[in-house]
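In: okay, here's the prediction I keep looking at, along with the sequence it came from:
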Amino acid sequence: MPDYSALWETHTLLEGETLVCCVGPLTLRIHRKRKDWYVSHEQEMQIDDQRCSLEILREPMNRGFEWSRWILDEAMDCVRLEPSLPDRSIIVRPEMLMTVMPKQTVEFYIGLPLWLSISFGSAGKTAVEVPTYTLSNSWFGSFTEGELCYALKTTARLHLAELSNSAHRVVFPLNVKNLSKETLAFERICIRPQHLNIYQGSERLWTGRGRVSYRGRRAGAVWSMPQARRIWAGPIKRSATRVKPSNVVHCYVLLIILNSGWMFHDGVSTQLVRPVSGNGYLLRAAAGIRAAVSAAVQLSDS
């Protein structure tokens, strides 16, 4: 079982000391000199997934590693590590096509890659973020409009006991309700991790739970905000982008590819109000009770 207790602290290094942190396939080295710090990291995919350790060594900087240099205007003797999530959206594809039968509710568990945020000084800003393992790139959208994402395949486990205790993964629970009389086929999901908090559980790292209710091809789907679980000990890393609550339907920042098309919204609270002409739906977006704006969301019939 991974033990993160020693990782999320402020670590003091003397000049000439090296912090070595190992999380799953990642080995991270941070070496301190007087006013500059050096960071090196490498990945070995055959390493034990549960590996999670940290130690401070008194040793010279090994020139055999590839280092990056971070220069400060004053001497600082401490470095801090925090858990983080990838800096782009993630296109998650199941290993095989998943279909939810009509009037059924399921919960999937998806393992997202853990990143480590590094900051220098007791209250320093994040200098660099390092992935515990590298994902391949993917493109979402048309040739003229879209975004660069990461690609990830998932087994989408239904039972928590089936998940391995991998130190380099953060568990994202996704609750899906198919309220329609149709089958609901999942091809891929686009998750925007910048809106997710990270929580420390008793055995794993977690994000908030995403919820989606599918009401059929015409009505579309409604997303709800992540909610805390009792086993979580509060967020140890809050998202950089906060979503404000409101009195309308709270929609979670997720894009889902269905057999009937795709729907996208960008992290504000949204409510589906009426269909519009063409291949689209109108979403009413609200960042609170006072203000409301409208945004067009395209649905593809291909």
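Out: Ah, there it is.

In: okay, CA-based contacts and neighbour counts for the rest of this
Out: Will do.

In: how much space between Arg230 and Ala161?
Out: Distance, Arg230 to Ala161, using C-alpha to C-alpha, to the nearest Å: 17 Å.

In: another structure for you, compare them:
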Amino acid sequence: MSPWWLPVAVDSGQSWQYTLGPLTLYLQRLRSEWLLGHAILHDQDDRYLLRSRSISQLPELENVQRFIFRESPGHFCLKPKLLDRSVVVKTRKQVSIPAGEQAVFYISSPVVVEVTVQQPDCKLAEITSQRLSDTWFGPSTLHGELCYADKTQARHSRTDLPLRPHRAITAITIENNADSMLVLSKLSIPVPYLAVYGLADGSLWTDPITLQHDGNLALTRFKISKHLPAGVAMTDRIAEPRQHIEKQGLIRAFTGIFND
């Protein structure tokens, strides 16, 4: 893969197709307007695609939007951002961590693609790269939050990570400080609080997080690590968090994180 968040120059009258996993974006620049449409595939065999090319014309799409300018900007740029809600991931296999142990898992979540034109800069739209269903996460209907639902392999080795241009990887350290076995079937990733980092190999990473379990299922400590994963540097930061952590909101958001 290669970085897909760099600007692309487009001549007036030229059309462009950009495919990121299941999402395909269609853009056309005219003298005084830009056209933008998209399509999302559900065929999982196509989720690793990364393709950028000029096309003769836009296909027939119902969601094409028009953006009018006195003179249309000459570049477009796609920027990855994280979702606006936490993502609840259900592990495909149950995971158990003995008392006093800790484990690191690499879990990815789909990004939102911010489409902008440049020179001058103007944000056109934000488009989710993969559709996720809604889910409620919390101990009751009164306490918790509305999240997105996803599934994960909860990979324990970084070398096992597949290359997927539309998903950002979060390194999650889980510390079991209790005196009993910790059994995980799902957990919540607070992606709105995390920044995005883009590497030269085209992969996307987020701030790493640590979840500390002390034996009380009602409360779990959460912190964003100051130490980025190996190979990721602050200079690779390409998107800021959508939200900043507030202490009281943090407790509500992560109540019951390890409950089935």
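Out: Arrived safely. On a predicted model such as this, the values are computed, not experimentally measured, just so you know.

In: okay, and Lys93 of the second structure sits in which element?
Out: strand 87-97 (DSSP states H and E).

In: what range in the first structure does that strand sit on?
Out: Taken onto the first structure by TM-score structural alignment, strand 87-97 of the second structure occupies residues 90-100 there.

In: show me what counts as buried in that stretch.
Out: Ile90, Ile91, Val92, Arg93, Pro94, Val100 (16 or more other C-alpha atoms under 10 Å).

In: what number of residues lie near Leu187 of the second structure?
Out: 20 (other C-alpha atoms under 10 Å).

In: what's Ala39 of the second structure aligned with over in the first structure?
Out: Match for Ala39 of the second structure (TM-score structural alignment): Glu42.

In: now do the helices in the second structure.
Out: 247-253 (DSSP state H).

In: show me the residue at the heart of it, geometrically.
Out: In the second structure, the centroid-proximal residue (C-alpha atoms, centre = their mean) is Val111; its distance is 3.1 Å.

In: how many neighbours does Leu142 of the second structure have?
Out: 7.

In: next: Glu74 of the first structure.
Out: 10.

In: next up, the contacts around it.
Out: Applying C-alpha atoms under 8 Å, 6 or more residues apart in numbering, we find Glu74 of the first structure in contact with Lys35.

In: that one matches what in the second structure?
Out: Alignment note (TM-score structural alignment): Glu74 of the first structure maps to Arg70 of the second structure.

In: how many neighbouring residues does the aligned partner of Cys22 of the first structure in the second structure have?
Out: Aligned by TM-score structural alignment, Cys22 of the first structure pairs with Thr19 of the second structure. Thr19 of the second structure has 24 neighbours, counted by other C-alpha under 10 Å.

In: find the nearest non-adjacent residue to Asp150 of the second structure, please.
Out: In space, and not counting its chain neighbours, Asp150 of the second structure is closest to Val89: 4.7 Å by C-alpha to C-alpha, 6 or more residues apart in numbering.

In: give the contact list for the one you found.
Out: Each residue near Val89 of the second structure by C-alpha under 8 Å, 6+ apart is listed here: Ala149, Asp150, Lys151, Thr152, Lys186, Leu187, Ser188, Ile189.

In: and the third one, what's its match in the first structure?
Out: Okay, so that is Lys151 of the second structure. With TM-score structural alignment as the criterion, Lys151 of the second structure matches Lys153.

In: I'd like to know how far the closest residue to Pro131 of the first structure other than its chain neighbours sits from Glu82 of the first structure.
Out: Spatial nearest neighbour of Pro131 of the first structure, chain neighbours left out: Trp115 (4.2 Å); criterion: C-alpha to C-alpha, 6+ apart. With distances taken as C-alpha to C-alpha, Trp115 of the first structure is found 8 Å from Glu82 of the first structure.
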